[in-house]
Every structure is written in structure tokens, then in C-alpha cells.
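Asker: Kindly return the folded structure for what I paste below:
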Amino acid sequence: QIEELNVVRPLSLPERAVALALAVSLDSDYFSRRGGWGLPFLIATE
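Answerer: Predicted coordinates for the structure are as follows:
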């Protein structure tokens, strides 16, 4: 069984920004090594 996740406190704005930056970085790194597209919606809007 999987234990429930208990949130102690919500993330602050700087913590959210770091989490988002890490997620984008990991996504980009993963897909660049696999030969696919990282985040196509970001590429299309730039």
C-alpha cells in the first residue's frame, strides 16, 4: 500500500519557481537525450 502524502505547508512563490525550473530542466534533459521534443508548447511560443 502507498501511504498518503501529508503536506506540512504550501510552497512559497520562490520554492514554486525552483520546483518548476527543475521540472523543465529534467524534462528538457530527458527528451534531448531520447531525440524527442522537450516541451513543444514552449518551443512553439518562442
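
Asker: drop to CA atoms for contacts and neighbour counts, all remaining ones
Answerer: Noted.

Asker: top helix in the protein by residue count?
Answerer: In the chain, assigned by DSSP state H, the helix with the most residues is helix 13-34.

Asker: chain center to that one, what's the gap?
Answerer: Chain-centre distance of helix 13-34: 4 Å, with CA atoms, centre = their mean, to the nearest Å.

Asker: do stretch 26-45 as well
Answerer: For stretch 26-45, the distance to the chain centre is 12 Å (CA atoms, centre = their mean).

Asker: Excluding its own residues, what touches whatever helix or strand Ile43 lives in? List them.
Answerer: Ile43 is located in helix 40-45, with elements delineated by DSSP states H and E. Applying CA atoms under 8 Å, 6 or more residues apart in numbering, helix 40-45 has no contact partners.

Asker: Next, the second sequence, to be compared with the first:
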Amino acid sequence: MDVNEILEGETLTGKQAIIIFFGFLLLVISAGVLLVLLSDVFRALI
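Answerer: Take a look at the predicted model:
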């Protein structure tokens, strides 16, 4: 399956859409948690 076909979403099954959605959600949440945990490190750099 080509990347353009995935992004258009016409041939996407429900299972694939759920995997992509929760994968992206997990990525955003983990990035937020990482930023909170490393906020002291970032403050020390300023």
C-alpha cells in the first residue's frame, strides 16, 4: 500500500484506522510526558 493511499484513507479499513489513530495519540502523549519529565533539564539550559 502506497503512502498516498494511506493518507487519502479511501482504502483504509477500520482496524488500520484505529491503529493509526491510537499510534499517533500514544506518540503525542509520550512526547508530552517526556517534556514534563525533562523540563528541569530544559530550564537548566536557559
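
Asker: What TM-score do the two superposed chains give?
Answerer: The TM-score (TM-score structural alignment, normalised by the length of structure 1) is 0.54; 31 aligned residues with a CA RMSD of 2.3 Å.

Asker: Check the mean deviation of the longest helix of structure 1 from structure 2.
Answerer: Helix 13-34 of structure 1 differs from its equivalent in structure 2 by a mean of 0.4 Å after superposition (mean CA distance after the TM-score superposition for structure 1).

Asker: buried set for stretch 15-24 of structure 1?
Answerer: Using 16 or more other CA atoms under 10 Å as the burial criterion, none of the residues of stretch 15-24 of structure 1 qualify.

Asker: Over which residues of structure 2 does that stretch lie when aligned?
Answerer: The alignment of stretch 15-24 of structure 1 onto structure 2 (TM-score structural alignment) spans residues 16-25.

Asker: centroid residue for structure 1?
Answerer: Central residue of structure 1 (CA atoms, centre = their mean): Ala23, 2.0 Å from the mean position.

Asker: ok, that one to Ala44 of structure 1 distance?
Answerer: Distance of Ala23 of structure 1 to Ala44 of structure 1, given as CA to CA, to the nearest Å: 19 Å.

Asker: got it, and Leu26 of structure 1?
Answerer: Leu26 of structure 1 sits 19 Å away from Ala44 of structure 1 when distances are taken as CA to CA.

Asker: cool, Ser25 of structure 1 as well?
Answerer: Distance of Ser25 of structure 1 to Ala44 of structure 1, computed by CA to CA: 17 Å.
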